[in-house]
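S.K.: using only what follows, build the 3D model:
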Amino acid sequence: MLHLTTISLFASVITATLQAVEEVTPVRRAGATLIAATSLHFRYFSFLKGGNKYDKFKDAYESIPAATTMDLISSLEECTTRLYLFLNNRFSDAIHLIYPWSKNSVYPARIYGILTVIKAFLTFDPQEIEIGMTATKEALRTCNSFRRKSRMMSFSRLVNKQGINAIKEEELHAEVCYAECLILKSTVTFIQDDSVLRFLKSGINVGLSCQIYKDCQRVLTQIPNYQSKTYRHLVGGIKFGLGVFNLILSLVPPKTLKLLNVVGYSGNREVGLTLLHDSASESHTNNILSVLTLFFYYISVAFGVEKSHSSAAENLSLIYLQKFPNCVILQFFHARFSMLKGYFKHAQLTLEECIFIQNEWKQVHHLCYWKLMWCHSFLLDWKQAYRSAELRFQHSRWSKAMYSFAKASLLAVLPSDFVKSVSEDMSSLFLNVDNLRIRILGTSVPIEKFVAEKGQRYATTAGWFTAQPILELMYAWSGFRVMSKNLELISTWLSIIDKGGELLQENPSKEYGTDDINFLNFLKGLCLKYLDYASAIKNLENIKHYKDYSVEARLQFRAHIALEQIAKEK
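M.R.: Sure thing, here's the model as predicted:
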């Protein structure tokens, strides 16, 4: 799965960033003019100021024929306007108004492609995936039609030979948008067909995209900042692209990175983060993507590690929330930052607000249900945690195996009368986990393989205590690190672990008894690490005394890492 890091991170970044909207068929008429589009533009701003009702605005739009041309400045203004609509949760409005330009202007083509691809990722619906593929192919054709016709030599070589005047700025913008659309096509190709051949084709497109960004960056060094009003959008787009590539490549395991270095690819995390921070702090059409890329990185990849950069990213979230206070995307990330600081009740309220303030983008609800499940679980509100897991299981297609295990784990700690009221069988849910697993490139998803093995164990054996499955799931999802800021909760969970240890000592599993005791000692050490270093070291050291059990090597390795972290923090 290591070779999936590049595509999965980029896809997750976009997934947490945008939502595709419904397919539309706008009225198209011959003889459309730019004056008509300008009329629409002014009507829209009047609408934002409250001058028109929505239904009147919509009628006016449908009576205006789609124009056939748009200059670069106008297209950037149009895209900025639609992004503002999007950030105010007006998803369908944003797509309806950008679609007419998606086949004759590079930036609208790019944004329309992003929106449709995100819907494909969020729904995993085959029809939506096909729509996303069609949109990205059309976006590539649109961008390609504005690129330099002769590609016998790169832009940078052409500039070296003929000077900067040999290239039009519009051609540079087309190159940058083309590079981003290549990434979009690669991600859709990957989810449409996960064969090795398709993966290799996607990798080629990703490599070509990276090369285009680098080439454009070299050309930019010879363009004066005052050259045009659109220059900042060009610079911002390149910073975003190169920032993402540097960040992704820096996360690739060393052995894989050595192979990439041979063919000229390398990544520097600090460079990537700096480029993305710069891009996020500037005014251009890619700044919001840069912001959300940073958010995703800090809360999903490096939380608790890069504290200085994380603080800067959280400050960015507050700045953007002041400008777009009802944006569900920004609210969702704000809730995640609250969780990482141990403010679970505040995160819970924010997530509930995300669900309440908009009902068009149902997939955001699914993301919120998953985080709500964890907030409720940390706070030991088992009934609400179960309801969130059930909603996720019923409506999301991402990982039914994970949601089935989560439901069963929560039923294990719920009162018997509640379990009877929901008409669910815990053992059946555990057993069904294996049947619900998915495969990528013919390979099992590691976390799904883990919960499938655990599900089989808990469905077919006795000698485990009720909180054991949820503890294992919590550890697998870094729950104890998330709770580390809330010492009161850590103490509460420590008492649950102690009680579980006593029960296992009294009635151990014949097959898994040693595994279970060592796992609880490990979890106890993790909890004590945040309360009492001496006790933590003692419990982690105890693990070394047990031999010949199924997860011996893995558990001892993790205990060793935990002991090293304690030594550094003392």
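
S.K.: from now on I want contacts and neighbour counts done on CA atoms only, so please keep to that.
M.R.: Will do.

S.K.: which parts of the stretch 251-400 of the chain are helices?
M.R.: Secondary structure of the stretch 251-400 of the chain, counting by DSSP state H, counting those that start in this stretch: helices at 254-262, 269-280, 287-296, 307-323, 328-340, 344-356, 362-378, 382-395, 400-413.

S.K.: in JSON lines: these, plus mean neighbour count and distance to Glu511.
M.R.: Written out in JSON lines, the entries for the helices of the stretch 251-400 of the chain read as follows (neighbours: other CA atoms under 10 Å; distance: least, CA to CA, whole Å):
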{"stretch": "helix 254-262", "mean neighbour count": "12", "distance to Glu511": "37"}
{"stretch": "helix 269-280", "mean neighbour count": "21", "distance to Glu511": "45"}
{"stretch": "helix 287-296", "mean neighbour count": "24", "distance to Glu511": "40"}
{"stretch": "helix 307-323", "mean neighbour count": "15", "distance to Glu511": "42"}
{"stretch": "helix 328-340", "mean neighbour count": "22", "distance to Glu511": "37"}
{"stretch": "helix 344-356", "mean neighbour count": "19", "distance to Glu511": "37"}
{"stretch": "helix 362-378", "mean neighbour count": "22", "distance to Glu511": "28"}
{"stretch": "helix 382-395", "mean neighbour count": "20", "distance to Glu511": "29"}
{"stretch": "helix 400-413", "mean neighbour count": "24", "distance to Glu511": "20"}
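
S.K.: now the other sequence, so there's something to compare against:
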Amino acid sequence: MSRHGRGDAPCAPHCSPLSLQECLEECMEALDLFLNNHFAESLDKLRPRVKDSMYHALVYATVLEMQAMMTFQHEDIVSAGSTMKRAQEICQRFRKKTSMVGSITSLGKSSGDMFTEEELHAEVCYAECLLQRAALTFLQDENMVSFIKGGIKVRNSYLIYRELHNFISSKKLHKGPNHFHLEGGVSLGIGAFNLTLSLFPARILRLLEFAGFSGDKEYGLSQLHEGATTLNLRSMLCVLLLLCYHTFLSFILGTGEGDVADAEKLLKPFRVRYPHGAIFLFFAGRAEEIKGNIDEAVALFEDGCKAQQAWKQFHHMCYWELMWCFTIKRAWKMAYFYADLLSQESCWSKAMYVYMKAACLSMLPPEEARPFGENEVELFRQVPSLKQKIAGKSPPTEKFAIRKARRYKAEQPVRLPVPVLEMMYMWNGFSMIRDRPDLTEGMMETLVEAERTLQDTLVNEYRVDDSCIIQLLKGLCFKNKGQMQAAEDCFNKVYQSEKKIKYDHYLVPNALLELGLLYAQLGHKEQATKLLQKAKNNYKDYSMESRTMFRIHAALSKLKTDTSDEESTEL
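M.R.: Presented below is the predicted three-dimensional model:
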């Protein structure tokens, strides 16, 4: 009999023991319910066996973790962490009892006979619990002790995945009937580690106790792709990770080099199988948004909201994207409407949402009536008081919003010139409209108008900073339009104003980053590398620094890859 029916905790009443294969099949059914928006039913199916089945415990905790990551509520994060810890304890019961160090240390030296199929599955489930707990640790608390604890969990998880991968590759293993689920778990782990580590600059890896480790992005993507395109329990997680990378991470922490075509190819079978699946409608919307098809994106996000009512946090993800879609369309009142909905319903960052409400209203002409009689000056003044006071980390964008809103404390505040477009830049929104000249032209009109207004106002302490913000964003618009010399001039104006900038010190390293990306696009790789190295090494302690450093790292990595490709072609 399988140990799924034995152990420290008894099976639920009227619940007969299941074999490993039966457990896997039942968890697949629960995931199917989840992807069809039947969230409560999915959890109900898993709950009776969470104390005696490692897979039920892991999948149940995974669903709760996904919910916690969407709500960003402290109690949800703590609850998900406790559930994942209990799942890890269940997995530990099924691991091979070898030594105090743990069963995995003997994996590399063993023959396949030393591990049962169930014990190998226990290793991969245990590693997955560690990995997910580490993700929650980073999300939950920003003190260094927690950060290092998370790093230790990540390292232990990495070592288990690495040994399992080597063990499976060595052909020592006798393949059990559920081997494809085991391989899927290893593909998820190896793929996630390689892809994630490839995104991190070296100094952040050192902070995470990962000195000496680095990821191979292409190998990570190929492992995840393998896991995503074979039918196994982790294929959904592999798909979600790939979709997150191609449609979010490559933009927010990179230079927008994600493969949207690949994302759409991965989405296609899921869109057919789950036509009303909220998750897949959301990612389909994001893919259209990235391509600049804003109306199509809006329709998909709205469908995602209509598809289910059980988990409001899915709605919040859609509201966030709808806010940016209407920002790109310069429909300021509609963008305000979604920022307002988020400020009322979502706990991720009240300061950010209220800042965006104020930012959208500030784009309207002074004489135009404000929705609900709200006033942007009053809203900006509220922002600092809304900073998160829970143990959870404050998002860097929230800290940025609070800094920007401070100037409204004055009795006669100097208005921010284009706050909503400045924040759009922080999310790399200008790269999404590079293939849409009409939308880029609209942005340019707004910036030219803001420049005119700035020139007509009295000189003040913010003048140079405000002018440089406009120059940086105009440079992006010129680049989108293919007017490279004009773009270069704009970025250089910001760099040349370095000593005159008083508050927005983030502008100079970002102008150098954009100039480096422009030169890379033109094929001037040596100049591009010098500028990116200058941005990386000469500036610190500025707003949104980590995000800029991620982008610089992505740009330098891409240049290095391109250069090595050229060299191999020449050979």
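
S.K.: between the helices of the stretch 251-400 of structure 1, which gets nearest to Leu97 of structure 1?
M.R.: Each of these was checked against Leu97 of structure 1 via CA to CA, and the shortest separation belongs to helix 287-296, namely 19.2 Å.

S.K.: what does the closest one correspond to over in structure 2?
M.R.: Alignment of helix 287-296 of structure 1 against structure 2: residues 235-244, by TM-score structural alignment.

S.K.: how close does the matching stretch sit to structure 1?
M.R.: Superposing on structure 1 and averaging over aligned pairs (mean CA distance after the TM-score superposition for structure 1), stretch 235-244 of structure 2 comes out at 0.7 Å.

S.K.: could you dump the helices of the stretch 251-400 of structure 1 to TSV with distance to Arg148 of structure 1?
M.R.: Written out in TSV, the entries for the helices of the stretch 251-400 of structure 1 read as follows (distance: least, CA to CA, whole Å):
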stretch	distance to Arg148 of structure 1
helix 254-262	29
helix 269-280	26
helix 287-296	26
helix 307-323	36
helix 328-340	37
helix 344-356	44
helix 362-378	39
helix 382-395	46
helix 400-413	47
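
S.K.: quick one: residues in contact with the match of helix 287-296 of structure 1.
M.R.: Under the contact criterion CA atoms under 8 Å, 6 or more residues apart in numbering, stretch 235-244 of structure 2 has outside partners 184, 188, 192, 221, 224-225, 227-229, 263, 266, 283.

S.K.: how about those, which pair is most distant?
M.R.: Within the contacts of stretch 235-244 of structure 2, two members stand farthest from each other by CA to CA: Gly184 and Phe283, at 22.2 Å.

S.K.: distance check, the corresponding residue of structure 2 for Leu410 of structure 1 against Glu374 of structure 2.
M.R.: Using TM-score structural alignment as the criterion, the counterpart of Leu410 of structure 1 in structure 2 is Cys360. Here the distance between Cys360 of structure 2 and Glu374 of structure 2 works out to 11 Å (CA to CA, to the nearest Å).

S.K.: try Lys172 of structure 2
M.R.: Taken as CA to CA, the spacing of Lys172 of structure 2 relative to Glu374 of structure 2 amounts to 68 Å.

S.K.: most distant residue from the centre of structure 1?
M.R.: The outermost residue of structure 1 relative to its centre, with distances by CA atoms, centre = their mean, is Glu506 at 44.0 Å.

S.K.: need the counterpart of that residue in structure 2.
M.R.: Aligned against structure 2 by TM-score structural alignment, Glu506 of structure 1 finds its counterpart in Asp456.

S.K.: and for Met373 of structure 1?
M.R.: Counting by TM-score structural alignment, Met373 of structure 1 lines up with Met323 in structure 2.

S.K.: spit out the contact partners of the closest residue to its match other than its chain neighbours.
M.R.: Residue nearest to Met323 of structure 2 in three dimensions, not counting chain neighbours: Ala335, with 4.4 Å by CA to CA, 6 or more residues apart in numbering. By CA under 8 Å, 6+ apart, Ala335 of structure 2 lies in contact with 322-327, 357, 360.

S.K.: 7 Å - rerun?
M.R.: Residues near Ala335 of structure 2 by CA atoms under 7 Å, 6 or more residues apart in numbering: 323-324, 326-327, 360.

S.K.: repeat for Leu205 of structure 2
M.R.: Ala211.

S.K.: how close does it sit to Val154 of structure 2?
M.R.: Note on Leu205 of structure 2: its distance to Val154 of structure 2, by CA to CA, is 11 Å.

S.K.: I figured Ser187 of structure 2 hits Ser222, correct?
M.R.: No. Counting by CA atoms under 7 Å, Ser222 is not a contact partner of Ser187 of structure 2; they are 8.9 Å apart.

S.K.: which position in structure 2 aligns with Phe121 of structure 1?
M.R.: So Phe121 of structure 1 corresponds to Met69, using TM-score structural alignment.

S.K.: same question for Val252 of structure 1.
M.R.: With TM-score structural alignment as the criterion, the equivalent of Val252 of structure 1 in structure 2 is Phe200.

S.K.: count of neighbours near that match?
M.R.: By other CA atoms under 10 Å, the residues close to Phe200 of structure 2 number 20.

S.K.: the match of Met373 of structure 1 contacts Leu341, doesn't it?
M.R.: No. Between Met323 of structure 2 and Leu341 there is no contact, the gap being 9.9 Å when judged by CA under 7 Å.

S.K.: which residues do those two both contact?
M.R.: Joint contacts of Met323 of structure 2 and Leu341 (CA under 7 Å, 6+ apart) do not exist.
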